[in-house]
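**Q** only the shape, not the letters, is given here:
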């Protein structure tokens, strides 16, 4: 991925969610950590245009998020913290097909790509399962499969291991670590964050550390007082 933030800030009325940021991220994997309300989710949402900068600009793999919003959403897929809110169809395979057909795939193409992405994530048996029947880990994998079926080059994941048991957490982490797509992971899971090659630490709407996991997590612990 190649992310360029140039004088980028986000303001909601009088509240500054992200102070002016100049940053370039060129990486295959990067993590984003920080306390609640630190600006990390605002930062992540800027990457695929879910949030637009109040000032400045964001360029994702050469695409300006404000100038070409549809194109950037095809480039950077977003998996939300609560995947159940993201899967809009009642059956897993139907949800994946729906997204593909909305992007212009034929029925045959949608069927083939749905089967392929379910197999890739090892959840082919979930194809006809109803979304409300899935476990937390199954929901996360189904949401990731639904986004990856649309062939983004970057996947932005917001708290992908949140509230998962150890078994499902292991499955989700394995899926993230082995996927071909570039990934930016927002997480409170410091054990998982420590496995990522580069971490960005946000605090009170500012980027306060950017580097290897050991030193960045140590700085985070100083801020959190733990």
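**A** Here it is on my side, so go on. On a predicted model such as this, the values are computed, not experimentally measured, just so you know.

**Q** hey, let's count contacts and neighbours off CA atoms from now on
**A** Noted.

**Q** now the helices for this structure?
**A** Using DSSP state H, the helices of the chain run over residues 40-46, 69-75, 92-102, 107-120, 136-148, 166-178, 190-193, 213-224.

**Q** check which residues of the fourth one are buried.
**A** By 16 or more other C-alpha atoms under 10 Å, the buried positions in helix 107-120 come out as 110, 111, 113, 114, 115, 117, 118.

**Q** contacts for it next, please.
**A** Under the contact criterion C-alpha atoms under 8 Å, 6 or more residues apart in numbering, helix 107-120 has outside partners 93, 96-97, 100-101, 124, 126-127, 142, 145-146, 148-149.

**Q** make it 6 Å
**A** Outside of helix 107-120, the residues within contact range by C-alpha atoms under 6 Å, 6 or more residues apart in numbering are 97, 100, 124, 145, 149.

**Q** tell me which of the helices of the chain sits nearest to residue 184.
**A** Among the helices of the chain, helix 40-46 comes nearest to residue 184, with 7.9 Å by C-alpha to C-alpha.

**Q** and the closest one, how far from the chain's centre?
**A** Helix 40-46 has its average C-alpha position 9 Å from the chain's average C-alpha position, going by C-alpha atoms, centre = their mean, to the nearest Å.

**Q** about what we covered before: what's the most buried one of the helices of the chain?
**A** A comparison of the helices of the chain by mean neighbour count, using mean count of other C-alpha atoms under 10 Å, puts helix 136-148 on top with a mean of 24.

**Q** angle of that helix against helix 166-178?
**A** Angle, helix 136-148 to helix 166-178, by axes from the mean of the first three to the mean of the last three C-alpha atoms, to 10 degrees: 20 degrees.

**Q** next up, a second structure to put side by side with the first:
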């Protein structure tokens, strides 16, 4: 579970401080959560806040793991990132080694002390995502879809409990977008996904709408106020419909 308590983000510019995110208080426990909003709305900042890539200027972000331990993203950043993986929009931002095998192996350097164990785990991760035949190929020769699969394999090889994905399908064609979307939805990890893909958002258990650095709509609030048996799914679609109406 991820909990934000009055978490605010300010940025310093030449003209002074700018509020990037207004104070946000949320408890995120659903298996699949979508963050939607226009470009510049603050959803990517919020996504990065959830695993400590960005620290709150004030307030706090805490992660409670399956074993009941609680970590603060500022005080316990390294521990948070062991439990909460992050997938960038552009896989090039996290693919740093010459080949897929080397990239996944690098991600395992802390969790697997033995070089042999790292190599075996890396090969297993590539096999899981259908990349075994590309293990020793140059990363630069991979297609966009293959690079995003590799980025996902690299993050999930360390077995985080939560995956934060920041617009993971934005740079992909329709076929690969569907492929990555289906794969993300099938993962056992809790997923928080910032996305412009409203069809993908509709498959989530909760939708949070961000605008001008603030939460302006949250399907969990609608669900709590509804007595319908399928209120969660109704409220997800209501949140998406609200967002569509707000941008047209």
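**A** Perfect, I can see it now. Just so it is clear, the model here is predicted, and its values are computed rather than measured.

**Q** returning to what we had before: now render the helices of structure 1 as TSV, adding distance to residue 86 of structure 1.
**A** Output for the helices of structure 1, formatted as TSV (distance: least, C-alpha to C-alpha, whole Å):
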stretch	distance to residue 86 of structure 1
helix 40-46	15
helix 69-75	15
helix 92-102	9
helix 107-120	17
helix 136-148	7
helix 166-178	17
helix 190-193	23
helix 213-224	30
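
**Q** CSV for the contacts of helix 107-120 of structure 1, including distance to residue 183 of structure 1?
**A** Putting the contacts of helix 107-120 of structure 1 into CSV (distance: C-alpha to C-alpha, whole Å) gives the following:
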residue, distance to residue 183 of structure 1
97, 23
100, 21
124, 23
145, 14
149, 15
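
**Q** of all those, which two lie farthest apart?
**A** Spanning the widest gap among the contacts of helix 107-120 of structure 1 are 100 and 124, at 17.2 Å by C-alpha to C-alpha.

**Q** how far away is the counterpart of residue 141 of structure 1 in structure 2 from residue 238 of structure 2?
**A** Under the alignment defined by TM-score structural alignment, residue 141 of structure 1 corresponds to residue 149 in structure 2. Distance, residue 149 of structure 2 to residue 238 of structure 2, by C-alpha to C-alpha, to the nearest Å: 31 Å.

**Q** same check on residue 20 of structure 2?
**A** Taking C-alpha to C-alpha as the measure, residue 20 of structure 2 falls 26 Å from residue 238 of structure 2.

**Q** contacting residues for the residue nearest the centre of structure 2?
**A** For structure 2, residue 164 is the residue whose C-alpha lies nearest the centre (C-alpha atoms, centre = their mean; 1.6 Å). Applying C-alpha under 6 Å, 6+ apart to residue 164 of structure 2 gives the contacts 86, 192, 193.

**Q** go with 10 Å
**A** Residue 164 of structure 2 makes contact with 33-34, 47-48, 50-51, 84-88, 189-194, according to C-alpha atoms under 10 Å, 6 or more residues apart in numbering.

**Q** ok, now residue 181 of structure 2?
**A** By C-alpha under 10 Å, 6+ apart, the contact set of residue 181 of structure 2 is 168, 169, 175, 197, 199, 200, 201, 203.

**Q** can you do 7 Å?
**A** Contacts for residue 181 of structure 2 were tallied using C-alpha atoms under 7 Å, 6 or more residues apart in numbering; they are residue 200.

**Q** would you check how far apart the corresponding residue of structure 1 for it and residue 126 of structure 1 are?
**A** Superposed on structure 1 with TM-score structural alignment, residue 181 of structure 2 falls opposite residue 173. Here residue 173 of structure 1 is placed at a distance of 19 Å from residue 126 of structure 1 (C-alpha to C-alpha).

**Q** and residue 212 of structure 2, what pairs with it in structure 1?
**A** So, by TM-score structural alignment, residue 212 of structure 2 is matched to residue 204.

**Q** got it, and residue 91 of structure 2?
**A** Under the alignment (TM-score structural alignment), residue 91 of structure 2 pairs with residue 83 in structure 1.

**Q** its match against residue 143, yeah?
**A** Yes. Applying C-alpha atoms under 7 Å as the test, residue 83 of structure 1 and residue 143 come out as touching, 5.8 Å apart.

**Q** who touches residue 204 of structure 1 in this structure?
**A** 38, 39.

**Q** same thing but at 10 Å, please
**A** 16, 17, 18, 19, 34, 35, 36, 37, 38, 39, 40 are the contacts of residue 204 of structure 1 under C-alpha under 10 Å, 6+ apart.

**Q** ok, now residue 31 of structure 2?
**A** Residues touching residue 31 of structure 2, when contacts are defined by C-alpha under 10 Å, 6+ apart, comprise 1, 162, 185, 187, 188, 189, 190, 191, 192, 204, 205, 206.

**Q** quick one: what's aligned to it in structure 1?
**A** For residue 31 of structure 2, the equivalent position in structure 1 is taken to be residue 28, counting by TM-score structural alignment.

**Q** look up how far residue 50 of structure 1 lies from that match.
**A** Residue 28 of structure 1 sits 21 Å away from residue 50 of structure 1, going by C-alpha to C-alpha.
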